[in-house]
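K.L.:
Have a look; sequence and predicted model below, questions after that.
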Amino acid sequence: MSEKAVDSIDLGSWARFTPSLVSFLSNDVDAGARLVFYVGQPLLEPDTQLTAPGLANKLLRRKAKISSDKPGIAVLVDQTQGALSYTALAPRVDGLEQLLLGPAHVMQLALLGWDAQPNALTFKTTDAAKLAEIITRSLLEVFKVSHPADLGLDLA
């Protein structure tokens, strides 16, 4: 898979982004690929006061540490029985267990159909169009990305 393949994802407008992502996922991506969309800035302010995740932290009222990393969505591509399947991941915490997403973000993603796990939210499907739509809605509504050109995009 080449950088040219990633260039087929149109970052010029949301109207072109979603169909080009569907085309990319359906035609240009191989099993084992990882596609990452990330936003340009953290969603949580450094001075945000949130309780750290976990029952013990809530009982002890420990404050959560806020990550300075940029949040994003990773798409993992797998192949089972000859068909591609997709898993989208939105990490809740970074590698240092600092928060990337707050409770409001987690709730919004859950309302869009994401599964809340302790360290990440996941969305699994075999339908590229459904995945592209959920990624677009998540980036717009939860991550507050105003234009696709503001996205970072990595392919591994």
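P.N.:
Here it is on my side, so go on.
K.L.:
use CA for all of it now, contacts and neighbours both
P.N.:
OK.
K.L.:
correct me, but Thr87 touches Ile73?
P.N.:
No: counting by C-alpha atoms under 8 Å, Ile73 is not a contact partner of Thr87; they are 10.1 Å apart.
K.L.:
Tell me which of the two has more neighbours.
P.N.:
Remark: of Thr87 and Ile73, Ile73 carries more neighbours, 22 against 16, as counted by other C-alpha atoms under 10 Å.
K.L.:
Using the three-state scheme, assign the more buried one.
P.N.:
Per DSSP: H, G, I helix; E, B strand; the rest coil, the secondary structure class of Ile73 is strand.
K.L.:
okay, now the one to match up with it:
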Amino acid sequence: MEALFSKKVCLTPTEIEQRLKSVSIQPTMQRISICRYVLCEADHPTAEEVKEWVDSRSFKMSLATVYNTLNILVSVGLLREFKFSCLGKSVYDSNIVDHYHFFDVKNGKFHDIDPSLLSLSSQLPAEFQVDKTDILLTGNLIH
């Protein structure tokens, strides 16, 4: 049984542009470049990692531009933002399907976990309505 999921499929610049337009975002070169990384290549990157990748492959942009673009992508549902205390900063996830995370403390990598693999039975009182669950498991991935 495979616990990890969400294999990345690379989008063309035209597909990225169409995806941005579909959520009423103006597809600028900066936004397309950032999307190329976070939607196609990166796995739970920080804003600083996004900036480093974009700067090395296209053109330089400010960290503020990166944060603003990431925040826009989160607000329209193309990305999810997670603030994990083990990092002390946010990571961005293009897997917007409900899932859990495993953080490998040895190599500093996040892995998506299918929630059906964890048996979490909750006997909450009826007045509790759960809208969202964020679960982070930490440990070492044994290869």
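P.N.:
Arrived safely. As the structure is a prediction and not an experimental result, all values here were calculated from the model.
K.L.:
Now the TM-score, please.
P.N.:
Laid over one another, the chains give 0.28 as their TM-score (TM-score structural alignment, normalised by the length of structure 2), with 72 aligned residues with a C-alpha RMSD of 5.1 Å.
K.L.:
buried ones in the helix or strand hosting Leu70 of structure 2?
P.N.:
According to DSSP states H and E, Leu70 of structure 2 maps onto helix 63-75. If you call a residue buried by 16 or more other C-alpha atoms under 10 Å, then helix 63-75 of structure 2 has these buried ones: Val66, Tyr67, Thr69, Leu70, Asn71, Leu73, Val74.
K.L.:
now the angle from the helix or strand following that helix to helix 63-75?
P.N.:
Downstream of helix 63-75 of structure 2, the next assigned helix or strand under DSSP H and E is strand 80-84. Here strand 80-84 of structure 2 runs at an angle of 110 degrees relative to helix 63-75 (axes from the mean of the first three to the mean of the last three C-alpha atoms, to 10 degrees).
K.L.:
Counting by contacts, list what the next helix-or-strand element following strand 80-84 of structure 2 packs against.
P.N.:
For strand 80-84 of structure 2, the succeeding helix or strand toward the C-terminus, using DSSP H and E, is strand 89-93. When contacts are defined as 3 or more C-alpha pairs under 8 Å, 6 or more residues apart in numbering; DSSP states H and E, strand 89-93 of structure 2 sits against helix 47-57, strand 80-84.
K.L.:
the inter-axis angle of strand 89-93 of structure 2 versus helix 63-75?
P.N.:
50 degrees.
K.L.:
on that earlier part again, need the buried residues of helix 63-75 of structure 2 in a markdown table (columns: distance to Ser90 of structure 2).
P.N.:
A markdown table is the format used below for those (distance: C-alpha to C-alpha, whole Å):
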| residue | distance to Ser90 of structure 2 |
| --- | --- |
| Val66 | 13 |
| Tyr67 | 10 |
| Thr69 | 14 |
| Leu70 | 11 |
| Asn71 | 11 |
| Leu73 | 14 |
| Val74 | 12 |
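K.L.:
out of those, who's nearest Lys89 of structure 2?
P.N.:
Tyr67 (12.1 Å; C-alpha to C-alpha).
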